[in-house]
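> After the sequence you'll find the predicted model.
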Amino acid sequence: MTTWGSRGDVEPLAGLAVAVRELGGEAVVCAPPDEEFVTLLDRVGVPMVPLGPTVHSIVANPKPPTGEDAFRLAPELVRARFETLTEAAEGCDALLATGLMPAGAPDVAEKLGLPYVFACFHLLGLPSRHVPPPMLRPGPPSPAGETDNRVLWRQDAERVNALYRPAVNEHRAAIGLAPVDNVRDYVFTEQPWLAADPVLCPSEGKTDLNVFQTGAWTLPDDRPLQPELEEFLGAGEPPVYVGFGSMAAHAPKDAARVAIEAVRTRGRRVVLASGWAGLTAIDELDDCFVVGDVNQQALFPRVAAVVHHGGAGTTFAATRAGVPQVVVPRIADQPLWAARVAELGIGAAHLDPSPTAESLSAALAEVLTPETRARAKAVAAEVRIDGATVAAKRLLDLAA
């Protein structure tokens, strides 16, 4: 199994690898060598092979990555996949890839004669006659007057080719494979796997591809909360959790101050996740507790609301916990999750990526109601928690 991306790309693979192991199989994960990911996979006993540069070195900069950065990173990742996966997949029975466009992974599978699966955690970026491309890829934009979605998706494929095809075909030629014309479609295959919950991410009619939806891949977490956090939780009413995960360069401006002040105006305490942005308390008051890596499965059911960036994993964790959410999306699929949370009535979407204390307080007022909590609990009962097992069974069948 391989990925390159944030915690939200790596942890689901850890969950799938554990599910495969529980069914009698074995799995190795090739992932970026960030210390956080190394620790995560080691904690659950899943072998890891480092692949490519650390994600932190790319995203944790004062400025977000540029298009020029993408054109430098793309061939580097292609080379890393050809080199790393070719060795790591020797003796394996299947290869599954996800994360940032895993160009190079299906090529290695082809060379080794292995079944190949592309998996994704949302529908953003999958071709669809119903909606235009999200226009997130670097490269020339489509003409302003073009409205034919089929044309727009062909142009999306051209942008992917510009990023990846020269490196892909150079490495394919080196191992005796014919060139690939459409890198995006070759990577995606005709039946990608969708590792997202059907309640949160209904797929029917959303893409032209024949997706196999497994449900979200969750890594079971039985770690206890630290004693100091337990003491804080027990010292008053349920606090509000605020965290923006590994979105270091994309965290809202003055995120800690804005969040703490907003929560305080609602008369609540705060559990603040430092994350890759390194958020810290803004004063010495005892109504704020800062955490690092924490068991969300244990913590979220005990908070009043979850304020987060809208990553797929955090959205599912909060939904599964039956707790109201305020989603402050910044990039990629995050606005989609924010919109779905609002549509389901289990939280609010704060679509302005730069909230003020006043605007975030208003969003919290909207969700800190008995009605929203009741709706969140009702939806929690509908989501499925066996996604990793469903995928593991299918993967082992494919490997056999």
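On my side now, so go ahead.
> alpha carbons only for contacts and neighbour counts from here, please
Fine.
> From Arg79, how far out is the closest residue to Pro47 other than its chain neighbours?
Ranked by CA to CA, 6 or more residues apart in numbering and with sequence neighbours excluded, the top spatial neighbour of Pro47 is Val28, at 5.0 Å. Distance of Val28 to Arg79, given as CA to CA, to the nearest Å: 19 Å.
> The residue nearest to Pro47 against Val46, yeah?
Yes: contact criterion CA atoms under 8 Å: Val28 and Val46 qualify, at 6.4 Å.
> got any residues that touch both of the two?
Counting by CA atoms under 8 Å, 6 or more residues apart in numbering, the common neighbours of Val28 and Val46 are Ala17.
> Secondary structure element for the nearest residue in space to Gly387 that is not next to it in sequence, which one?
Nearest residue to Gly387, sequence neighbours excluded (CA to CA, 6+ apart): Gly215, at 4.0 Å. Assigned by DSSP states H and E, Gly215 falls within no helix or strand.
> Just give me the neighbour total for the residue nearest to Pro47.
Residues lying near Val28 (other CA atoms under 10 Å) number 19.
> where along the stretch 301-400 of the chain do the strands fall?
With DSSP state E, counting those that start in this stretch applied, the stretch 301-400 of the chain shows strands at 305-308, 325-327, 347-349, listed in chain order.
> so can I have CSV of these showing distance to Thr189 and mean neighbour count?
Shown next, in CSV, are the strands of the stretch 301-400 of the chain (distance: least, CA to CA, whole Å; neighbours: other CA atoms under 10 Å):
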stretch, distance to Thr189, mean neighbour count
strand 305-308, 32, 26
strand 325-327, 32, 30
strand 347-349, 33, 26
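> Tabulate those strands (TSV), appending distance to Leu123.
Converted to TSV, the strands of the stretch 301-400 of the chain look like this (distance: least, CA to CA, whole Å):
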stretch	distance to Leu123
strand 305-308	20
strand 325-327	18
strand 347-349	19
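> circling back: the residue nearest to Pro47: what's it in contact with?
Taking CA under 8 Å, 6+ apart, we find Val28 in contact with 1, 17, 46-49, 88.
> do Thr214 as well
So, once contact is read as CA under 8 Å, 6+ apart, Thr214 ends up touching 193-197, 387-388, 390-391.
> second one coming, line it up with the first:
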Amino acid sequence: MHAILATIGTDGDVFPYLGLGARLRARGHRVTLATHEPFRALASDHGFAFQSLVTSEETHAFLNNPDTWHPIKGPGFLARWGAGLIARQYALLAELASDEDAVFAASPGVFAARLVQEKLSRPLATVLLQPWMIPSMFAPPIMPGGLTLPRWAPRPLGNLYWRAVDAVGAFLISGPLHRVRTALGLPPVRRIFQWWLSPQRVLGLFPDWYGMPQSDWPPQLRMTGFPLYDGQPRGGLSPDVRTFCLEGMPPVAFTFGTGMMHGACLFHAAIDACRILGVRGLILTKYGHQLPTSLPSFVRHCEFAPFQELFSHCAVVVHHGGIGTVATALATGTPQLILPLAFDQRDNAMRVKRLGAGDRLSPSRRDGASIAKALAGLMTLEAREKCRLAAAQFGSDDAMDVAVRWLEELAPQ
């Protein structure tokens, strides 16, 4: 089987595909990773072929725009940014589809993969990293900007709500998508957020205790559990980070997303919170320009660290609510303080709080004093015990192995 793994986004969006690819390759399959150009080196380190869906310049334009992480403007900006790439991405994926044993596993945001399935009849599994991506009237996901469908809403109102969501998606995306479909001889799409899910298979890379299946979820959905993978085929914590973690009381880790380039206010508030509480902090960001030119002695900066190893040395992790960070903190039993920004992050924060594994702060409570107060409530034995109970729910199942076997079922015989 030639597994073609296609996704867009930041580390948390790409690392699960690296993990899937590593497991597929170990089982004797060929693997091609199709994503942003900056991930080419990681693909090579894993022994994958690589195709660039997004150039480095396009990636920078996406991350450098402050609207990317705005709760209302973000989805619209991302949709318009991605829509312009559909035609080029289709040509690239269609060429890969010439292999008769090709099987695609793709994010729903890679519209080109769904077009390849429809036009060229190649197998496709849509990969959902979080339950927020699934429309439901019975368990509606928490939407940014207070636009969540109320749970008490009657069915006719729920139907109208999700049709309105489809209409907004069509307004943002349908122009470029329709032009490509017309050129391919395909009919127009009516319900875009139903169409973008493969009718063959949808893989939910999360467990049922995190996202309970609903009767109105897609019947082709198969859940695997959280596929934890830090993106690195080898190596662990750097010696300086390990030394910092072990030379005193466990630090508080602060990360607001590997793609965050506009988090200066958050990082400054994090440093203030550490000063108020008298605790040590470890700040993770690739973009050091967001930090003060001189950090206090109780704070360290690190561009990258493997979360599974790091979080086991941390008292609390303060983060934006990305699903990869959420899953790793749950697995390591590390309390979480979530400061959600956009997309699925408010929904993830709500689920963590319901599990008793952390807390969340609204946008109006993100100063140093508010963060310090919330951290104090999580740095207790009671909070740690609740997180231990959440971690115990992971069990012994290998989520990556489950996902790989569902993909293998799609392989042409």
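Perfect, thanks for sending it. This is a predicted model, so every value here is computed, not measured.
> Would you give the TM-score for this superposition?
Aligned and superposed, the two chains score 0.88 in TM-score terms (TM-score structural alignment, normalised by the length of the first structure); 389 aligned residues with a CA RMSD of 2.7 Å.
> one step back: and the residue nearest to Pro47 of the first structure? What does it align with in the second structure?
In the second structure, the residue matched to Val28 of the first structure (TM-score structural alignment) is Thr32.
> Give me the distance between that match and Pro363 of the second structure.
Separation of Thr32 of the second structure from Pro363 of the second structure (CA to CA): 40 Å.
> Also Ala102 of the second structure?
Using CA to CA, Ala102 of the second structure is found at 45 Å from Pro363 of the second structure.
> Out of the two, name the residue with the larger neighbour count.
Ala102 (20 against 10).
> Show me what the more buried one aligns to in the first structure.
Match for Ala102 of the second structure (TM-score structural alignment): Asp93.
> Who are the contact partners of that match?
Asp93 of the first structure makes contact with 114-115, 399-400, according to CA under 8 Å, 6+ apart.
> ditto for Arg351 of the second structure
Arg351 of the second structure neighbours (CA under 8 Å, 6+ apart): Tyr210.
> what do we get in the first structure for it?
By TM-score structural alignment, Arg351 of the second structure lines up with Arg340.
> how much space between the aligned partner of Ala411 of the second structure in the first structure and Gly91 of the first structure?
Aligned counterpart of Ala411 of the second structure in the first structure: Ala399 (TM-score structural alignment). Ala399 of the first structure is 12 Å from Gly91 of the first structure, where distance means CA to CA.
> now do Asn210 of the first structure
Remark: distance between Asn210 of the first structure and Gly91 of the first structure (CA to CA) = 29 Å.
> One more: Arg21 of the first structure?
17 Å.
> quick one, which of those two is more surrounded?
Between Arg21 of the first structure and Gly91, counting by other CA under 10 Å, Arg21 is the more crowded of the two (14 against 9).
> ok, and the closest non-adjacent residue to the more buried one?
Leaving aside its sequence neighbours, Arg21 of the first structure sits nearest to Ala27 (CA to CA, 6+ apart; 7.1 Å).
> Nearest to Phe300 of the first structure, out of the contacts of Thr214 of the first structure: which one, please.
Asp197 (18.2 Å; CA to CA).
> What residue in the second structure is paired with the closest one?
Per TM-score structural alignment, Asp197 of the first structure is aligned with Pro207.
> Ignoring the adjacent residues along the chain, who's closest to that match?
Leaving aside its sequence neighbours, Pro207 of the second structure sits nearest to Gly225 (CA to CA, 6+ apart; 3.9 Å).
> do the same with Ala167 of the first structure
Per CA to CA, 6+ apart, closest to Ala167 of the first structure is Pro75, 5.4 Å.
> How many neighbouring residues does the aligned partner of the one you found in the second structure have?
Residue pairing (TM-score structural alignment): Pro75 of the first structure is matched to Ala83 of the second structure. Residues within reach of Ala83 of the second structure, counting by other CA under 10 Å, total 19.
> Might you report the residue contacts of Ala83 of the second structure?
For Ala83 of the second structure, counting by CA under 8 Å, 6+ apart, the contacting residues are 173, 176-177.
> Report the separation between the counterpart of Glu382 of the first structure in the second structure and Arg155 of the second structure.
In the second structure, Glu382 of the first structure lines up with Gln393, judged by TM-score structural alignment. Distance, Gln393 of the second structure to Arg155 of the second structure, using CA to CA: 33 Å.
> quick one, what contacts the residue located most distally from the centre of the second structure?
In the second structure, the residue that sits farthest from the middle, by CA atoms, centre = their mean, is Gly185; the gap is 33.2 Å. By CA under 8 Å, 6+ apart, Gly185 of the second structure lies in contact with nothing.
> hang on, it in a strand?
No: assignment of Gly185 of the second structure by DSSP: H, G, I helix; E, B strand; the rest coil gives coil, placing it outside any strand.
> Leaving out chain neighbours, which residue sits closest to Phe212 of the first structure?
That would be Trp193: by CA to CA, 6+ apart, it lies 4.7 Å from Phe212 of the first structure.
> before we move on, what about Gly377 of the second structure?
Per CA to CA, 6+ apart, closest to Gly377 of the second structure is Ala383, 7.7 Å.
> Give the equivalent position in the first structure for that neighbour.
Aligned by TM-score structural alignment, Ala383 of the second structure pairs with Thr372 of the first structure.
> if we can go back for a sec, from Leu396 of the first structure, how far off is the residue nearest to Phe212 of the first structure?
In terms of CA to CA, Trp193 of the first structure sits 14 Å off from Leu396 of the first structure.
> The stretch 201-350 of the second structure: helices as residue ranges?
Listed in chain order, the helices of the stretch 201-350 of the second structure (DSSP state H, counting those that start in this stretch) span residues 239-246, 264-277, 307-311, 323-332, 345-354.
> Show me what Leu129 of the second structure aligns to in the first structure.
Under TM-score structural alignment, Leu129 of the second structure pairs with Phe121 in the first structure.
> Would you check that its match makes contact with Ala196?
Yes: judged on CA under 8 Å, Phe121 of the first structure makes contact with Ala196 at a distance of 5.4 Å.
> between those two, what contacts are shared?
What both Phe121 of the first structure and Ala196 touch, as defined by CA under 8 Å, 6+ apart, is the set 216, 312.
> With the first structure overlaid, how far apart is the helix or strand Gln51 of the second structure falls within on average?
Following DSSP H and E, one finds Gln51 of the second structure within strand 49-54. Superposing on the first structure and averaging over aligned pairs (mean CA distance after the TM-score superposition for the first structure), strand 49-54 of the second structure comes out at 1.4 Å.
> next SSE after that strand?
Counting by DSSP H and E, the next helix or strand C-terminal to strand 49-54 of the second structure is helix 56-64.
> Good, we can wrap up now.
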